[in-house]
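S.K.: Based on what follows, work out the 3D shape:
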Amino acid sequence: MNSNLPGQVLTRHSSHDARGHDTGMAIQFYNVFEYPIVRDQLIANTVLVALSTASIGLRFMSRKIRQSKFWWDDAFIVISMLHTYGMLAMQYHYARVGMRHHVTELPAVNTILIFKMLIVYQIVYYNAMVTAKFSYLFFYLRIFVTPGFRMAARVCMGCAGAYWLGSMLQVFLICQPFAKNWNAALPGHCASMNVAFSTIGAFNLVTDLLIMALPVHHIWKLQMSTGTKVALYGIFGVGLFISAITIIRIHVLTTVDFTDLSYSMIWAAFWSVTEPALAITNACVPMMRPVFKAAFPGIFSSAKNAYSSQTGAQSGASGSAFKRMRDTESEMPLTHLVPTKSGSRGVEYEASLNDRSQDEHVPRSVIGESER
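M.R.: Presented below is the predicted three-dimensional model:
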């Protein structure tokens, strides 16, 4: 079958049908670079995954330079990276077993394998995305210690957990019986996969927007120059690009033809690797300053001097309600502000880094100390 297709090689001489019976059919493998579009997508995603790997390396190098302790944000980003490796490997395997070939051109055993891989692919993708979200949120808990913010971050964690749970339920409940996922001839029913994927994707987008919006108000209250605030907004705002990728992926999922999955899945497979790879890189960007400072000391020392001059003048002002704090664990000098009771009609703010009673689970090294 398909003996004239280029790049095809028979490598196995037995297989099984959807019910597990030996059919004697062979899984046929194809040249992954047979189609230029498949080749280009594989190369692009390989580069993106390599960049995300490098970003994690710079993240841990920064931790070493600052002598920072590793925390949950670091653990979750590594877990997300491992799942992204798995997704890239499956994208290559999809190309090997016939991605971009029409289903009528493939052996039945290849088609069954593609649908079975789709189940694993979804699980790995959802794990990659939710662990990246948790990494973002635990990083927020490193640098923001106000009670309201920490509560909001935990609410977002709950939303991310709900996203993961809903995704897992969708994977295992969309078809009854479960084997109907890869064998449409079985009695039973399947809900619309296009609708299910799009709905889960929309919830993914909402959680991303919530996570990105979380620090906006708190950054504005930080005691630093407007330029530094704009830079921080830029760092956290890069996530908008990830949201654009999510929107594209949602649209692509609505166009997948599950009656010809091997041919129509190509863009869904591409964006499903691109999204977590970029999310990982974006999650590591705020931690890279110590590395860049070590590599380009002139640029970053001048920025630090400007910041120190401004905050030093403010902290020395008579009657000022602000105190500059040094967060020894974060990659940015931050002043955390918490509303306090005031005898006047106005609202005073005070630095809260030394208020460790807010959350006893925050690592001691993350809290920082005040300057005397």
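S.K.: Please make it C-alpha for all contacts and neighbour counts, starting now.
M.R.: Fine.
S.K.: Next, work out how far apart Cys156 and Lys116 are.
M.R.: 32 Å (C-alpha to C-alpha, to the nearest Å).
S.K.: cool, and Met265?
M.R.: 14 Å.
S.K.: Which one's more surrounded, these two?
M.R.: A side-by-side neighbour count of Met265 and Lys116, using other C-alpha atoms under 10 Å, places Met265 first with 19 against 16.
S.K.: Please provide the structure for the following sequence as well, for comparison with the first:
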Amino acid sequence: MGLNLHDPLVQIKLTQAVCGFVAICMTVSRLYIRRGRYWWDDAWAFFALLNLFVQFAGIFMHVENPAQLPKTSRVAAYYLIAVTFYTIIWSARLSILFTIIRIDPDPRMRQRLKWVAGFFIFAIIFFFCQLMWVCEPPSKTAWKDAKSPQCELGSQVAICQIVTDVLSDLLLMILPLRLIRGLQNKGLRRRLMVIFSTSIVTSVVSLVHAAYIIAVGGTKVVLIAAIEDCLSLTVANLPVMATSLFKALGM
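M.R.: Below you'll find the predicted structure:
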């Protein structure tokens, strides 16, 4: 029997497969390029990759008829997807941040940026807690009985995501500018500015994701979340991949 491309669950699986394949290839290539020189930015990229595999498991736990799964498995699948959404996107941001820390020659600035990393880690913990207090109150468990369980996160989650996403991505775009300005090669400087500014793409997708949380809900939220995660991990690998490409081309 062919795939029903109008089925939201099939759409999510296809999106995850395609976008995830790109993110996985980028991360594996990055780790290969960085072999023998691994640092914290590579560790966070690898951690995000592991969580992406867990997210794959959560998404593909849905068989053709999710009702064939017991209720606990369907709820567990949702939480796998929800939790890994945060771990992937923030681990990707931490990878970019530690890339900046790695190449920054100023010890004082490196120390300050580590405090920013602490904020990013706190954000992961905060969103975990928020997920629990929004989805687990005794008065709000009806969503678990659905064929494909999806907790209604509401505006408070969307607002928190918008604020933290925009601020963190803006920070990741601004921080490298001090380093890039010092480069003598104007062409390389422009290319690196473009590479680090790709974080804005993640912010745009996060705004769409937040809009779906508020206005639409349901499986569309999972679909956009999958795209946002894979895109974030892909963007996190761009500085390493692009730098390697520039060196190979003698640029």
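S.K.: Which residue comes closest to the residue nearest the centre of the second structure once chain neighbours are left out?
M.R.: Centrality entry for the second structure: nearest residue to the mean C-alpha point is Ile89, 2.2 Å, by C-alpha atoms, centre = their mean. Computed as C-alpha to C-alpha, 6 or more residues apart in numbering, the closest residue to Ile89 of the second structure that is not its neighbour in sequence is Asp229, at 5.3 Å.
S.K.: start and end residues in the second structure for stretch 76-87 of the first structure, please.
M.R.: Alignment of stretch 76-87 of the first structure against the second structure: residues 44-55, by TM-score structural alignment.
S.K.: so how much does that stretch differ from the first structure once superposed?
M.R.: Taken over the aligned residues, the distance from stretch 44-55 of the second structure to the first structure averages 1.2 Å (mean C-alpha distance after the TM-score superposition for the first structure).
S.K.: quick check, distance from that stretch to the centre of its chain.
M.R.: Distance of stretch 44-55 of the second structure from its chain centroid, counting by C-alpha atoms, centre = their mean, to the nearest Å, is 9 Å.
S.K.: Would you mind listing the outside residues contacting it?
M.R.: By C-alpha atoms under 8 Å, 6 or more residues apart in numbering, the surrounding residues in contact with stretch 44-55 of the second structure are 20, 24, 27, 31, 80-81, 84-85, 87-89, 91-92, 94-95, 230, 233, 236-237.
S.K.: Wasn't Met224 of the first structure part of a helix?
M.R.: No - counting by DSSP: H, G, I helix; E, B strand; the rest coil, Met224 of the first structure is not found in a helix; it is coil.
S.K.: my guess is it meets Ala313, correct?
M.R.: No - taking C-alpha atoms under 8 Å as the definition, Met224 of the first structure is not a contact partner of Ala313, at 11.4 Å.
S.K.: Between those two, which is the more surrounded one?
M.R.: Neighbours per residue, other C-alpha under 10 Å: of Met224 of the first structure and Ala313, the larger number sits with Met224, 20 against 9.
S.K.: residue in the second structure matching the more buried one?
M.R.: Match for Met224 of the first structure (TM-score structural alignment): Gln184.
S.K.: any idea how far Arg190 of the second structure is from that match?
M.R.: When Gln184 of the second structure is compared with Arg190 of the second structure (using C-alpha to C-alpha), they lie 11 Å apart.
S.K.: which residues sit in contact with Phe203 of the first structure?
M.R.: For Phe203 of the first structure, the contact set (C-alpha under 8 Å, 6+ apart) comprises Tyr163.
S.K.: what about it, is that helix, strand or coil?
M.R.: Phe203 of the first structure - assigned by three-state DSSP - is helix.
S.K.: Same question for Phe70 of the first structure.
M.R.: Look at Phe70 of the first structure: counting by three-state DSSP, its state is coil.
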